[in-house]
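Visitor: build the 3D model from these lines:
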Amino acid sequence: MSDVLLHTAGRAAHLTLNRPKALNALSHAMVRSIAEALTAWEHDPAVETVVITGAGERGLCAGGDIRSIYEDVRAGGGTVSAEFWRDEYRLNARIARYPKPYVAIMDGIVMGGGVGVSAHGSVRIATERSRIAMPETGIGFVPDVGGTYLLALAPGELGTHLALTGAQIGAADALLCGLADHCVPSDRIERLIADLADRPVHDALDGHVRPAPEGELARHREWIDACYAADTVEEIVRRLLAHGDPAAKEAAETLLTKSPTSLKVTLAAMRRARRLGPLERVLDQEYRVSCAALAAPDLVEGIRAQVIDKDRDPRWSPATLAEVTDADVDRFFAPLGERELGLAGPDTTTEAAW
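Guide: Next up, the predicted model:
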């Protein structure tokens, strides 16, 4: 059976990510299947709405297939992964610009690449079961799939907090951060999907949307904004430890378990994303960063520790924030020449970043 199930029901076309045992992790073939379906449906007058869901009970999508990235880097230097990201990021941009309503059912776990195929959509539905995150710093990587674009738009420094810590958020916090538009109880999702077959999206939503359960971030805005406004990761950690709120101390302790290089590159990427403007420019930047990560030690080590050996004890290199130099960070943003993603046109990423 296909890893992406396609069907139409009335006026709606449906994409179902269908790898439930792998929590619907995205493969290159799945990305291509989604892109092909979107092209066909864009030109089909019978299709008025596209709906994306995940098979199984656990969630929409846990992200990209990072085990395959580990194997590719070890066997072939990461060429296959770079091609996967090229198509995936182009798909993320395509979703953001799709001319028909694109309804993402963000029920359960939605992380990494799962955010990329949902949070760029025009209608994003969270539920009380939603657990949304960009957890890349924990595997020696950096938020991608337009994640730095989305998080840079969040109020204050909430996006910086989420990008650096990889914290999971629920429906209310997703609404606050601009990662979701509506909350629909999970037990009403099937009825909502049925209504989308017969009615325009906002008519179908009427009667299903409910207030989200109380979130966490709003009551922590004071220390999040104050601490994460710092210019360096070291200063962010210092402020968090000095603040006095137990949640701030916990955030600092979380940061100190992440890849030091990933933290510094993520902070730089977030700050640059705020200045870059359109999503396409940010995706071009993310592609440079992602390709650079393939040649750095922490991505393979992070995947090893979390997924391959599962010892949860990564040996980061460099091991401390102090050892990561500005030059180390700058290398992640170096132009790729002929290998640029090029969504925003020739050589616009660096110029716009400064």
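Visitor: going forward, measure contacts and count neighbours with C-alpha atoms only.
Guide: Will do.
Visitor: quick one: contacts for residue 46?
Guide: Contact partners of residue 46, counting by C-alpha atoms under 8 Å, 6 or more residues apart in numbering, are residue 11.
Visitor: where does it land in three-state SS?
Guide: coil (DSSP: H, G, I helix; E, B strand; the rest coil).
Visitor: try the one 5 residues further on
Guide: Reduced to three states with three-state DSSP, the structure at residue 51 is strand.
Visitor: go ahead and confirm it touches residue 12.
Guide: Yes - the criterion here is C-alpha atoms under 8 Å, and residue 51 meets it with residue 12 at 7.0 Å.
Visitor: who has more neighbours, those two?
Guide: residue 12 (26 against 21; other C-alpha atoms under 10 Å).
Visitor: look up how far residue 287 lies from the more buried one.
Guide: Using C-alpha to C-alpha, to the nearest Å, residue 12 is found at 32 Å from residue 287.
Visitor: same check, this time on residue 150
Guide: Distance, residue 150 to residue 287, using C-alpha to C-alpha: 15 Å.
Visitor: okay, the two: which has more neighbours?
Guide: Taking neighbours as other C-alpha under 10 Å, residue 150 and residue 287 compare with residue 287 leading, 27 against 23.
Visitor: tell me which element that one is part of?
Guide: helix 279-294 (DSSP states H and E).
Visitor: which other residues reach that helix?
Guide: Here helix 279-294 makes contact (C-alpha under 8 Å, 6+ apart) with 73, 77-78, 82, 85-86, 89, 93, 141-146, 148-149, 269, 273, 276, 299-300, 331-336, 340-344, 348-349.
Visitor: quick one more, to check against the first:
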Amino acid sequence: MKFFDVATAGEEVLTGRSGTLGLISLNRPRIINSLSLGMVRAIDAALDDFERDPTIAAVMVTGEGERGFCAGGDIKMLYEGGKAGSPEPATFWREEYRLNARIGSYPKPYVVLIEGITMGGGVGLSGHASHRIATETARLAMPETGIGFFPDVGATWLLSQAPGELGTYMGLTGEPVGATDAIAAGFADWLVETSRIPEIAEALASLPATAGHNDVAAVIAETASPATALVFAEHRNLIDRCFAFDSIEEILEALSLETSEFATKARATMLTRSPTSLKVTLALLRKGRSSPDLEACLEREFAATDEILRTPDFYEGIRAAIIDKDRNPKWSPATLDAVGPALVDAFFAVRDERLFG
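Guide: Model prediction:
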């Protein structure tokens, strides 16, 4: 969706307004709008301005370019900063996670447009929004187990609240899902054809300044298309059956007993992921189910980032995916049976610094 003349705009985040609609657009299209610390701060400042402005009814958040809304956080910065012992990774996660929590409780309607690639930090900017529109181009994922990390930005809340074991499947495999499956899993609310987005934006901009969440929802619902899950509709029973266990070994064993191509692929994909990340992710997801709210999950994720910076898989995963791009990470430990309870428990140690309260 084009609201700005990006040819003359150098900022990483563009802001403006159309009628009573506040506009925020991520503007790093060359790298699919990957988030920097400066972008996190700019989004937070824009939300401040729109929240205080009585003439703004709602906020709409989009991404520039054709490839996607947001591919995630600035992984290269985290890699380099972590290796150098810089405070920048911790600062980035601290401010990003606080922004994720703010989005979850933002008082005005926060409308997000999920188009194309939406991963990691992009899910943090979209998944907690009050009004989440996915277009037919959406490819949403939390692929962190593939880079020696774990789903963060509050995703352990979203994934653990997904129906059945859909969130467990998404979190462990990191496989991308389309718009209708994202809706089925609770990561989006409406399917809207790309061609109709300008119509929605115009209608939202014409709402009175006193309009509320229900008014915004009614505008979007008028143009939304029916959203029937595809992959999840076909494989829901298998996913619920195989991913219900509380150990990675049991999940893999259950998948091995299935005869479908879907199960074979899911198992093969998991076996390429970091064994440590798989076990930490499953533990985070199970703890997420008993958490009272988003902030509790973000607090737990933030504490776990302290350990991730000391974990070799984090650097090896980013090296293989982003730095050298050989797609051939050498995990350490290399096998699930070598990842003992003490290794996993280290990610759940109590941290002195807290995000909230």
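Visitor: before we move on, the earlier item: the contacts of helix 279-294 of the first structure, buried ones only, as a ChimeraX selection?
Guide: Selection of buried members from the contacts of helix 279-294 of the first structure for ChimeraX, criterion 16 or more other C-alpha atoms under 10 Å:
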select :73,78,82,85,86,89,93,141,142,143,144,145,146,148,149,269,273,276,299,300,332,333,335,340,341,342,343,349
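Visitor: which element is the residue positioned nearest the centre of the second structure on?
Guide: The centre of the second structure sits closest to residue 123, judged by C-alpha atoms, centre = their mean, with a distance of 2.4 Å. Following DSSP H and E, the helix or strand that holds residue 123 of the second structure is helix 121-126.
Visitor: superpose on the first structure and give me the mean offset of the very next helix or strand once past that helix.
Guide: Per DSSP H and E, the first helix or strand lying C-terminal to helix 121-126 of the second structure is strand 131-134. Compared with the first structure after fitting, strand 131-134 of the second structure deviates on average by 0.2 Å (mean C-alpha distance after the TM-score superposition for the first structure).
Visitor: residue range for strand 131-134 of the second structure in the first structure?
Guide: In the comparison with the first structure, strand 131-134 of the second structure aligns to the range 123-126 (TM-score structural alignment).
Visitor: again with stretch 170-177 of the second structure
Guide: Under TM-score structural alignment, the match for stretch 170-177 of the second structure is residues 162-169.
Visitor: can you pull the buried residues of the matching stretch?
Guide: Result for stretch 162-169 of the first structure [16+ other C-alpha under 10 Å]: buried residues 162, 163, 164, 165, 166, 168, 169.
Visitor: name the nearest residue to the fourth one, ignoring sequence neighbours.
Guide: Among residues not flanking residue 165 of the first structure along the chain, residue 255 sits closest, at 5.7 Å (C-alpha to C-alpha, 6 or more residues apart in numbering).
Visitor: next, count neighbours for the counterpart of that neighbour in the second structure.
Guide: Counting by TM-score structural alignment, residue 255 of the first structure corresponds to residue 270 in the second structure. Residue 270 of the second structure has 21 neighbouring residues, counting by other C-alpha under 10 Å.
Visitor: which of the three states applies to residue 270 of the second structure?
Guide: When classified by three-state DSSP, residue 270 of the second structure comes out as helix.
Visitor: so what's it up against?
Guide: So residue 270 of the second structure contacts 172, 173, 278 (C-alpha under 8 Å, 6+ apart).
Visitor: just to revisit the earlier point, distance between the match of strand 131-134 of the second structure and the chain's centre?
Guide: 15 Å (C-alpha atoms, centre = their mean, to the nearest Å).
Visitor: contact partners of that stretch?
Guide: By C-alpha under 8 Å, 6+ apart, stretch 123-126 of the first structure touches 101-107, 118, 170-171, 174, 179-184.
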